[in-house]
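[1] Just to be clear, the model below is a prediction. Sequence and coordinates:
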Amino acid sequence: MHTILVVDDDAAHRLMLQAVLTDEGYEVAEADDGATAVAAVKAAFYDLILMDVRMTEMDGIEALEAIKQISLGIPVVLMTAYPEVPLAVKAMKLGAVDYLTKPLDTDELRLRIAKMLGHYTLSAQEQAVKTRLAEASRLIGRGAAMQTLLDTVALVAPTDTTVLILGESGTGKEVVADIIHANSDRAAQPLVKVNCAALPETLLESELFGHEKGAFTGAIAKRQGRFAVADGGTIFLDEIGEIPVSVQVKLLRVLQEQQFEPVGSSKTLTVDVRVLAATNRDLEAEIAAGRFREDLFYRLNVFPIHVPPLRERKDDIAALAEHFLEQYAEKHQRQIHGLSPRALDLLMRYEWKGNVRELENTIERSVILCREELIMPQHLPAPLQALSEDLDAETPDLEPGITLKEMEKQLILSTLKQHDGNRTKTAEALGISRRSLQMKLKEYGIS
């Protein structure tokens, strides 16, 4: 059954649409303004959104823009009683699939929706991908930036396209590679991982392509390379920017022809391997410096995916901290129920140069040190404790057992107070967009 989200601040019009759509066999959810709709899209999947343009709080155009940042693939139909050509053009540019004028012709509406759902409905495989991606989001974040990334992954995963994953160390590039492979047609076949930075040039070629007995000093037996092991599946080349130029030539041939010769052999091997690669380097700068082949770059850069650093998506920190806390509390058999508001505030203020990996390590260390129900600032590493001096002394301590959502609400309230209610400055201090702050205020009923 298809689920349609109806967004309109006119209760009577919502009720009419609900009746029409329910009669057609659709499941209908409702939202009375744009901000509520955006929150609903973050929380659940909808096959189609039918949304009014003129609404209080957040209008349909602003909500459309926010929804497309969360999930690019959801078809959105806008409705208006005030048809304006410039507005319609803007809506289409932002990704609306249709623009209807009120009062709606219900017969025409039924036909249009049926046609659109027929065109945009995900296949059973893609639906399964979305389900697995929702769980995977626990590993790398659930904010708008990462949801957009996961939507992109859902599109490329079922293909055989070469993917280049870009991002700083610790952002979760390997997790993205895992997700792509797990949601591909090759999921039942091996995912072979090679850290190209961990092997010297003399061994890397042999590791990737294998060697014959006696091919070089120490080659006492024939060895199968990682590409051969990955035949039928996927190979993940981590830190691809570290591969020496001499090996890049051979790698280029594999990408072009799916063929190579093991070291010391004249026999050509053919493989069927999907290539995923990752790097924290600027490969175009490496090309300019003569350290990376331009032709190899373009072979790898068929479908680039950028994983943003944690400092640019601070709305992920609380959820990631909760995930790691659950994981390591169970591993180390600790009865820890959360973080104190001050400890959470320190996590939010920290720069996280090591990204998600550094956050994970920080939470595990804190779990080991903690003998209480909540992780407190004293359980955090010294660099985070040093940030305590910058915190408002009035930030209240809350009772044990408080949820992370309650902590987040308290953090927003205290930061608003610090900035005299200025929402722009509050959003900057929290490291989130003003729109994200507005949605949080709406969610928590903060006026």
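    Thanks, I have the structure now.
[2] all contacts plus neighbour counts: C-alpha atoms, from now on.
    OK.
[3] for the stretch 201-350 of the chain, what spans make up the helices?
    Secondary structure of the stretch 201-350 of the chain (DSSP state H, counting those that start in this stretch): helices located at 201-209, 226-229, 245-257, 283-288, 294-300, 317-331, 341-349.
[4] just checking, residue 28 is part of a strand?
    Yes. Residue 28: assigned to a strand according to DSSP: H, G, I helix; E, B strand; the rest coil.
[5] As TSV, the helices of the stretch 201-350 of the chain with mean neighbour count and distance to residue 377 would be great.
    Listed next are those as TSV, based on neighbours: other CA atoms under 10 Å; distance: least, CA to CA, whole Å:
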stretch	mean neighbour count	distance to residue 377
helix 201-209	19	44
helix 226-229	22	45
helix 245-257	16	48
helix 283-288	14	40
helix 294-300	16	44
helix 317-331	19	14
helix 341-349	22	5
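[6] can you tell which of those is closest to residue 89?
    helix 294-300 (34.9 Å; CA to CA).
[7] and that closest one, what does it pack onto?
    helix 245-257, helix 283-288 (3 or more CA pairs under 8 Å, 6 or more residues apart in numbering; DSSP states H and E).
[8] State the separation between the shortest one and the centre of the chain it belongs to.
    It stands for helix 283-288. Relative to its chain's centre, helix 283-288 lies at 26 Å (CA atoms, centre = their mean, to the nearest Å).
[9] Tell me the helices and strands packed up against that helix.
    Under the contact rule (3+ CA pairs under 8 Å, 6+ apart), helix 283-288 is packed against helix 294-300.
[10] cool, the longest one as well?
    Packed against helix 245-257 by the contact rule (3+ CA pairs under 8 Å, 6+ apart) you find helix 201-209, strand 259-260, helix 294-300.
[11] Let me see the residues that make contact with it.
    201, 204, 205, 259, 260, 275, 291, 292, 293, 295, 296, 299 (CA atoms under 8 Å, 6 or more residues apart in numbering).
[12] so that helix versus helix 201-209, what angle?
    10 degrees (axes from the mean of the first three to the mean of the last three CA atoms, to 10 degrees).
[13] center of this structure - which residue?
    Residue closest to the average C-alpha location in the chain (CA atoms, centre = their mean): residue 146, at 2.3 Å.
[14] put this beside the first:
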Amino acid sequence: MKYSILLFEDEVELRQEIKESILLDGVEVCAFESWDQFVATKLERTPKLAILDINLAGKDGLSIFQDLKERYVDIEGIIITGQASVKNAIASVKLGVRDYIEKPFRAKDIRAAIEKCESYKQFRVKNYVADRQLEESRKKFEAHWGIEFIGVSQSIKEINTLMKRVAQADATSVMITGESGSGKELIARGIHSMSERSGTPFYPVNCTAIPDSLFESEFFGYQKGAFTGALANHEGWFERANGGTLFLDEIGDMNLALQSKLLRVLDERKVTRIGSHDVINVDTRIVCATNKDLKKMIEDGQFRLDLYHRLNSFHIHIPPLRERNEDIPVLVNHFVRLFSETHSKGIVSMHSKAMNLLVNHHYPGNIRELKNLIERAILMCDSNVIKAQHLNFTEQTNNGIGDGYDYSLETVEKETILKAMKACSHNKTHTAEKLNITRQALNRKLKKHGIE
């Protein structure tokens, strides 16, 4: 966030001196010697304040400020003069000039005048609030998400550094690569959470899950009556994520025709709904992810080179879990605490043999696989220590081969309850105690699984 100041001074040395003296934290200064030079310049931001010498060659400072007010209604002004007069002072007040400084002046006089401006006060407050929100967002993110990818390995420490850097580059597109289950969406959420967009929508889209026939209407939206079934206006993904972050997961599954349209939106930052001619400006940060080799896809003509470079402004690669097994004990302890609390179990530790099995496993499913293993183990464990027999690696493979048994969490939980009920002769109070949950929680689970 920047506070933009216009400076009009036709004396070169004085202009440079004033510019250097007012470059406060978060302030940018655009300096001009005349109105004509200003008109010929394209500004990137709306100016909040104008500092003008009243005696300029050509159009004088008061006239310039009057014209600026027509362009920027809320702009404030500070007039500098070497020949103070009541007439000029009155004219300045009538135009809404905030302060009136006589030459010679000191640098601190200019800074003091800026600090009295209402727009600068609001800027400082917003910056303070934004800094506090950013810090709170960082803490919240690290507490809730960070442990799943911030470990003790050097590669994860480097990822953490990259995330913090790119989070502050508000408009930079980010490409996250890594195997399935490695935590790509968590990285994307982390970047959003630590950026100035943290209070705006984070909109995740799985490109694999959307049929090609619906992709364009979902991307760009449509107007009522645009086609059969368009019964109401529909916002596209870019509109929904406007001001925030649009996360495109599995970007490599997007077809070439849609890649071309996505590239145009990224370049123009504008979308048009299907069935409409109205152009909608969008300010959306793009973070995308893939587990595919996009360079190979480019060689095979399956992915556009120009889109690749547009999306790959900043690249973060997540190494597979098997290449950083020093992170596994940290993750295991986190998941044990998380699921022990979620399922109201009193499990506090992992037996050394069980930990050795986990550390030495190959993890084709990466963190997602480890997470599922620990949750299953929590449900199967009847004591406060997870042992080797509570771990089941049977279907944790990439090739989809299993032993025919249903290892879904629903099934495991139901069988665990039935096992406890049988051991307690169907006494609900004793069963709840054995499962280390409340009687009310047990009743909810019995109803959920249809157990009488």
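    Structure's in. What do you need? Note that the structure is a prediction, hence the values are computed from the model and not measured.
[15] still on that earlier bit, which stretch among the helices and strands packed on helix 294-300 of structure 1 comes nearest residue 439 of structure 1?
    helix 283-288 (37.4 Å).
[16] what's the mean deviation for that closest one versus structure 2?
    Here the mean offset of helix 283-288 of structure 1 against structure 2 after fitting is 1.0 Å, by mean CA distance after the TM-score superposition for structure 1.
[17] Pull up the aligned stretch in structure 2 for that helix.
    Using TM-score structural alignment, helix 283-288 of structure 1 corresponds to residues 294-299 of structure 2.
[18] Same question for stretch 354-371 of structure 1.
    Counting by TM-score structural alignment, stretch 354-371 of structure 1 corresponds to residues 365-382.
[19] same deal with stretch 70-79 of structure 1?
    Using TM-score structural alignment, stretch 70-79 of structure 1 pairs with nothing in structure 2.
[20] re the thing from before, for the helices and strands packed on helix 294-300 of structure 1, give me JSON lines that also has distance to residue 231 of structure 1.
    What follows is those, written out as JSON lines (distance: least, CA to CA, whole Å):
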{"stretch": "helix 245-257", "distance to residue 231 of structure 1": "12"}
{"stretch": "helix 283-288", "distance to residue 231 of structure 1": "27"}
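[21] Which one of the ones you listed lies nearest to residue 12 of structure 1?
    helix 283-288 (56.4 Å).
[22] How about residues contacting the closest one?
    Residues contacting helix 283-288 of structure 1 (CA under 8 Å, 6+ apart): 241, 292, 293, 294, 297.
[23] any chance of those residues in JSON lines, plus distance to residue 224 of structure 1?
    As requested, the contacts of helix 283-288 of structure 1 are exported to JSON lines (distance: CA to CA, whole Å):
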{"residue": "241", "distance to residue 224 of structure 1": "24"}
{"residue": "292", "distance to residue 224 of structure 1": "26"}
{"residue": "293", "distance to residue 224 of structure 1": "26"}
{"residue": "294", "distance to residue 224 of structure 1": "29"}
{"residue": "297", "distance to residue 224 of structure 1": "26"}
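[24] out of the residues you listed, what pair is the most spread apart?
    Pairwise over the contacts of helix 283-288 of structure 1, using CA to CA, the maximum falls at 241 and 294, 11.9 Å.
[25] which residues do those two both contact?
    The contact lists of residue 241 of structure 1 and residue 294 share no entry, where a contact means CA under 8 Å, 6+ apart.
[26] Could you tell me how many residues sit around residue 362 of structure 1?
    19 (other CA atoms under 10 Å).
[27] so who does it touch?
    380, 381.
[28] Repeat the analysis, applying 7 Å as the threshold.
    residue 380 (CA atoms under 7 Å, 6 or more residues apart in numbering).
[29] Residue 313 of structure 1 now?
    143, 145.
[30] What's the match for it in structure 2?
    In structure 2, residue 313 of structure 1 lands on residue 324 (TM-score structural alignment).
[31] what does residue 217 of structure 1 give?
    Using TM-score structural alignment, residue 217 of structure 1 pairs with residue 228 in structure 2.
[32] List the buried residues in the match of stretch 354-371 of structure 1.
    365-367, 369-382 (16 or more other CA atoms under 10 Å).
[33] now do stretch 414-432 of structure 2
    Going by 16+ other CA under 10 Å, stretch 414-432 of structure 2 has these buried residues: 414, 416, 417, 418, 420, 421, 424, 428, 430, 431, 432.
[34] Let me know the secondary structure of the second one.
    Assigned state for residue 416 of structure 2: helix (three-state reduction, three-state DSSP).
[35] out of everything not next to it in sequence, what's closest to it?
    Taking CA to CA, 6 or more residues apart in numbering, and ignoring the residues beside it in sequence, residue 416 of structure 2 has residue 380 as its nearest neighbour in space, at 6.4 Å.
[36] I'd say the one you found and residue 415 touch.
    No. Residue 380 of structure 2 is not in contact with residue 415 according to CA atoms under 7 Å; the separation is 9.0 Å.
[37] Neighbours of residue 114 of structure 2, how many?
    When neighbours are counted by other CA under 10 Å, residue 114 of structure 2 comes out with 24.
[38] can you pull out the strands in the stretch 1-150 of structure 1?
    3-7, 27-31, 48-52, 76-80, 98-101 (DSSP state E, counting those that start in this stretch).
[39] Make TSV from those and add distance to residue 330 of structure 1 to it.
    As requested, the strands of the stretch 1-150 of structure 1 are exported to TSV (distance: least, CA to CA, whole Å):
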stretch	distance to residue 330 of structure 1
strand 3-7	37
strand 27-31	37
strand 48-52	39
strand 76-80	42
strand 98-101	49
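[40] which of the ones you listed is buried the deepest?
    Among the strands of the stretch 1-150 of structure 1, strand 48-52 has the highest mean neighbour count (mean count of other CA atoms under 10 Å), at a mean of 26.
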